[in-house]
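*Asks:* let's see this in three dimensions:
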Amino acid sequence: MVALNLRRGLVLAFLVLVADQASKWWILQVLDLPTRRNVPLLGGGDFGLDLTMVWNRGVTFGLLSGSEPWHAWALAAMAAAIAAFLVRWMAKAENRRTALALGAIVGGAVGNVIDRARFGAVVDFVDAYAWGWHWYVFNVADAAIVLGVVVLLFEAVTAREAPQEAL
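*Replies:* Next up, the predicted model:
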């Protein structure tokens, strides 16, 4: 069962990675969002969803950002190390939900590592807003990471203790 969970997690990681990189290719090459800067998608006025080009040189919310070339490599190395740790955890996952959550996080992390290696920054482009408040601009990899973490937190909160063996 553990090997099956590892396989499931790795397949989801691969699918997230492909979706992430395909969406970024489309944003950069087809839509040419760096030139257009902003494309309204849904809504407008008080709430909506736009495509907005952001080169994120940091991590979530732009934290730890820096412009030195070594900075992108340091963040990429840190993300790769975390992804390797998560794959080890995935190999020991006892249920499908945990393995899939870890797969989503790994696929997203690897997608953002590829961006840092290619561009020195992560390609972010989804801008959601409501009543004058904008969420941070994100991408498919970021969404997969957040959803994976939410599932892991749910698993931790709802976990049941293993039955104790009688002595």
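
*Asks:* all contacts plus neighbour counts: C-alpha atoms, from now on.
*Replies:* Will do.

*Asks:* the chain: helices as residue ranges?
*Replies:* Under the criterion DSSP state H, the chain carries helices at the ranges 2-25, 33-36, 69-91, 96-119, 140-158.

*Asks:* please give the structure of this sequence too, so both can be compared:
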Amino acid sequence: MAGGKGAASVWPWLGIALVVILLDQFTKTLILGYYTPGQGTPVTSFFNIVRVHNTGAAFSFLAGASGWQRWFFIGLGLAAAAFIVFMLRRHGHQRLFAWALALILGGALGNVIDRALHGYVVDFLDFHWGGRHFPAFNIADSAITVGAALLILDELLRVRRSR
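*Replies:* Model prediction:
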């Protein structure tokens, strides 16, 4: 791209994605080292740390499938990562949009690493209230969620500016 807003501007965003990946993998390594599957520790009246293996996607979607979903989600995550890097190369100068993409990229690759290494994603953050548990999640999932919220905010601000 012309004007200096091309490939060079992608590096800070890839650095942010790398920090997300490292934090995600570090926390998952701790969980794998200190907890057995299903084991948990109450932290507060509404939060536990628990080791859960998710072979599916968000909210355990397709977790009961026969195993093909592992490769499907690895492929999907890698395709999404390639698209996000492409978008970062083109729009790295748009700070809020690029932050969102960097967080989503780091989260997606964090979960792809789990699927490739273990065949499942390691989840461990367990929030509950009144006997109901939100599905356990991890740092990668959190980064994806914050990134998605930032994408929505970016679009709302873009629409507002165009009025």
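
*Asks:* just to revisit the earlier point, go through the helices of the first structure and name the closest to Y129 of the first structure.
*Replies:* Nearest to Y129 of the first structure, of all the helices of the first structure, is helix 140-158, at 15.5 Å by C-alpha to C-alpha.

*Asks:* could you tell me the angle between the closest one and helix 96-119?
*Replies:* Going by axes from the mean of the first three to the mean of the last three C-alpha atoms, to 10 degrees, helix 140-158 of the first structure is angled at 150 degrees with respect to helix 96-119.

*Asks:* separation between A100 of the second structure and T55 of the second structure?
*Replies:* 26 Å (C-alpha to C-alpha, to the nearest Å).

*Asks:* let me fix that: L157 of the second structure
*Replies:* Taking C-alpha to C-alpha as the criterion, L157 of the second structure is separated from T55 of the second structure by 36 Å.

*Asks:* quick one: which of those two has more around it?
*Replies:* T55 (24 against 12; other C-alpha atoms under 10 Å).

*Asks:* look up the closest residue to the alignment partner in the first structure of that one, ignoring the ones flanking it.
*Replies:* For T55 of the second structure, the aligned position in the first structure is R57, judged by TM-score structural alignment. Of all residues not flanking R57 of the first structure in the chain, A121 sits nearest, at 4.5 Å (C-alpha to C-alpha, 6 or more residues apart in numbering).

*Asks:* can you tell me which residues contact the one you found?
*Replies:* Residues in contact with A121 of the first structure, defined by C-alpha atoms under 8 Å, 6 or more residues apart in numbering, are W55, N56, R57, G58, A72, D115.

*Asks:* again, but for R8 of the first structure
*Replies:* For R8 of the first structure, the set of contacting residues under the criterion of C-alpha under 8 Å, 6+ apart consists of R96, A99, L100, G103.

*Asks:* now do L75 of the first structure
*Replies:* Taking C-alpha under 8 Å, 6+ apart, we find L75 of the first structure in contact with G58, V59, V113, R116.

*Asks:* measure the residue lying closest to the second one once chain neighbours are set aside to A72 of the first structure for me?
*Replies:* Spelled out, it's V59 of the first structure. Across the structure, with C-alpha to C-alpha, 6+ apart as the measure, the residue nearest V59 of the first structure apart from its sequence neighbours is S65 (6.9 Å). In this structure, S65 of the first structure and A72 of the first structure are 9 Å apart, going by C-alpha to C-alpha.
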